[in-house]
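Asks: Provide a 3D model corresponding to the input given below.
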Amino acid sequence: MTEPEQTVEITSEAELRQLLGPVAPAAAKKERQSLHEHHRQWIARSPLCLIGTSAADGSCDVSPKGDPPGFVKVLDDTTLVIPDRPGNRRTDSYRNILANPRVGLLFLVPGRGDTLRVNGRARLLRDAPFFDGMTVKGHRPAIALLVETEQIYFHCSRAFLRSGLWQTHTWDPDAAPSRASISKSLEKPEKSLEELERYYGPQYGQNDLYA
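Replies: So this is what the prediction gives:
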């Protein structure tokens, strides 16, 4: 990458603090290692969790996991479990965890600007007594991610307020290329655009998501 001559890089934490200032006392004190009842309630209402992982070489991945609210189960004050569901089978995050168990989770609740952040250590399980309780529409997960919490805190809503994410009048789903166009250009060039438009049409979200 060719950088402009005016590019000035930050190379130390001291320089970073000089630019941004110290951590606010309230922000520094809000971390917990164990789950409070408010954390449990938030996880029970969240239908979407983003999982951040890093491989042994430092390469990173963020993977969304979604299901009906409450799909992530809290086992005790420091342990939660996330079931796997059928997807593209790339297993990027799972392969990362086998090499580096550190994970970062971000739980979202629709309409809320604040989010719940959970950092900890993860393990992949192929079976456990609680797998039966994570069955949805007859699909019992083949894999689950067990996370032992180390750092838990609520994140403020400024990013969501600035972005207007939940403000429906700002939504413009046609501003970006359609899913069919993206697939035609980058993933399935052998398919016709008409075929892909039918595939990704209104019935796409009504297909059996758990098959």
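Asks: CA atoms for contacts and neighbours, from now on please.
Replies: Noted.
Asks: the closest residue to Gly164 other than its chain neighbours - how many residues pack around it?
Replies: Using CA to CA, 6 or more residues apart in numbering and skipping the chain neighbours, the partner closest in space to Gly164 is Thr170 (7.1 Å). Using other CA atoms under 10 Å, the number of residues around Thr170 comes to 10.
Asks: how close does Thr170 sit to Arg162?
Replies: 12 Å (CA to CA, to the nearest Å).
Asks: same check, this time on Leu108
Replies: For Leu108, the distance to Arg162 - CA to CA - is 16 Å.
Asks: which one of these two has more residues nearby?
Replies: More crowded of Leu108 and Arg162, by other CA under 10 Å: Leu108, with 20 against 9.
Asks: go ahead and confirm that one touches Leu48.
Replies: Yes: counting by CA atoms under 8 Å, Leu108 does reach Leu48; the two are 5.7 Å apart.
Asks: how distant is the helix or strand harbouring Gly104 from the center of its chain?
Replies: Element membership for Gly104 (DSSP states H and E) is strand 102-108. Counting by CA atoms, centre = their mean, to the nearest Å, strand 102-108 is centred 6 Å from the centre of its parent chain.
Asks: just list what that strand packs against, helices and strands only.
Replies: strand 48-54, strand 115-125 (3 or more CA pairs under 8 Å, 6 or more residues apart in numbering; DSSP states H and E).
Asks: here is a second sequence; please produce its structure as well for comparison:
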Amino acid sequence: MGIIDSHEALREIVGETSERTKKKIIDRIDEHARTLIEHSPFVLLATSSPEGSCDVSPRGDPAGSVLVLDEKTLVLADRPGNKLLDSFRNIVDNPHAGLLFLVPGMNETLRVNGRAKLVSDAPFFDDLVVQGKRPKLAVVVEVEELYMHCAKAFLRSSLWDPATWPDRSALPSLGTILRDQMALPISAAELDADLDERALTQQY
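Replies: Got it, this is the predicted structure:
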């Protein structure tokens, strides 16, 4: 294996970043970024512990649910989940976080890097209510870097093209996966029915 163990070795293979790429990185939420955030129903939140253990967590809400407070600050509501708290424990110990905003049908993505903190209440919590449910926590991110990521990954993967999607029946259901991984004494069908009901009734 050709292990790369230095920045110099990496640059020798990949080359230098173009000046145009460097210039696209800004330190604020401009009008275009605000528009994309307002239209994004899905964002990935990346965090890391001080020791370097990483976590990426999917966050979904109706488009417009992520608040832009000003050109340096955005807010994501927390919704009920598995209570493992991987992202939140990381944020408490290490505030550095990365966000990747997706807009359905759009091949380009918006990348945001900054410093995150958890809050349990603030005046803007009233604006985070969805289906009558007020979140118990929110993530406030101070933007340090923001830039558009090109379409190549989505073009290569054809992510938005239904013709490339696998037949769902050929893939194991979540109930099947959990039954086998956890050696549960219950049928996959029963697990799937319970999981489907929980997903529908415990979203908020």
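Asks: TM-score for the pair, please.
Replies: Remark: TM-score between the superposed chains equals 0.95 [TM-score structural alignment, normalised by the length of structure 2]; 203 aligned residues with a CA RMSD of 1.4 Å.
Asks: relative to structure 2, which residues correspond to the strand holding Gly104 of structure 1?
Replies: Aligning strand 102-108 of structure 1 against structure 2 (TM-score structural alignment) gives residues 96-102.
Asks: how close does that stretch sit to structure 1?
Replies: Its matched residues in structure 1 lie on average 0.2 Å from stretch 96-102 of structure 2 after superposition (mean CA distance after the TM-score superposition for structure 1).
Asks: any idea how far Asp61 of structure 2 is from the spatially most central residue of structure 2?
Replies: Central residue of structure 2 (CA atoms, centre = their mean): Leu44, 0.7 Å from the mean position. Using CA to CA, one gets 12 Å for the distance from Leu44 of structure 2 to Asp61 of structure 2.
Asks: and Lys22 of structure 2, by the same measure?
Replies: Applying CA to CA, the value for Lys22 of structure 2 to Asp61 of structure 2 is 31 Å.
Asks: out of the two, which sits in the busier spot?
Replies: Asp61 (18 against 10).
Asks: so what's that one up against?
Replies: Residues near Asp61 of structure 2 by CA atoms under 8 Å, 6 or more residues apart in numbering: Pro41, Phe42.
Asks: how about it, what's its match in structure 1?
Replies: Residue pairing (TM-score structural alignment): Asp61 of structure 2 is matched to Asp67 of structure 1.
Asks: please apply the same query to Ala153 of structure 2.
Replies: Ala153 of structure 2 maps onto Ala159 in structure 1 when the alignment is built from TM-score structural alignment.
Asks: doesn't its match belong to a helix?
Replies: Yes: under DSSP: H, G, I helix; E, B strand; the rest coil, Ala159 of structure 1 sits within a helix.
Asks: ok, it - contacts?
Replies: Contacts for Ala159 of structure 1 (CA under 8 Å, 6+ apart) come out as Gly113.
Asks: make it 10 Å
Replies: Gly113, Asp114, Leu165 (CA atoms under 10 Å, 6 or more residues apart in numbering).
Asks: picking up where we left off before, not counting sequence-adjacent ones, nearest residue to the residue nearest to the centre of structure 2?
Replies: Pro58 is the one closest to Leu44 of structure 2 (CA to CA, 6+ apart), at 4.6 Å.
Asks: quick one: the one you found and Leu76 touch, right?
Replies: No: with contact defined as CA atoms under 10 Å, Pro58 of structure 2 does not reach Leu76; the gap is 11.6 Å.
Asks: and these two? which has more neighbours close in?
Replies: Set Pro58 of structure 2 next to Leu76 and count neighbours by other CA under 10 Å: Leu76 wins out with 22 against 11.
Asks: in which helix or strand does the counterpart of that one in structure 1 reside?
Replies: Using TM-score structural alignment as the criterion, Leu76 of structure 2 maps onto Ile82 of structure 1. Taking DSSP H and E as the criterion, the element that holds Ile82 of structure 1 is strand 79-83.
Asks: how much does that strand stray from structure 2?
Replies: Averaged out, strand 79-83 of structure 1 is 0.4 Å away (mean CA distance after the TM-score superposition for structure 1).
Asks: following element in sequence after that strand, please.
Replies: Per DSSP H and E, the helix or strand that comes after strand 79-83 of structure 1 is helix 92-99.
Asks: okay, helices next: where are they in structure 2?
Replies: Listed in chain order, the helices of structure 2 (DSSP state H) span residues 7-14, 19-23, 31-38, 86-93, 152-157, 174-182, 188-201.
Asks: make CSV out of those helices and add distance to Pro50 of structure 2.
Replies: Formatted as CSV, the helices of structure 2 follow (distance: least, CA to CA, whole Å):
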stretch, distance to Pro50 of structure 2
helix 7-14, 22
helix 19-23, 28
helix 31-38, 28
helix 86-93, 7
helix 152-157, 29
helix 174-182, 30
helix 188-201, 32
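Asks: what's the closest of those to Gly132 of structure 2?
Replies: helix 188-201 (13.4 Å; CA to CA).
Asks: how much does that closest one deviate in direction from helix 174-182?
Replies: 120 degrees (axes from the mean of the first three to the mean of the last three CA atoms, to 10 degrees).
Asks: hmm, Leu69 of structure 2 is touching Glu38, no?
Replies: No: the pair Leu69 of structure 2 / Glu38 is not scored as a contact, 11.9 Å apart, by CA under 10 Å.
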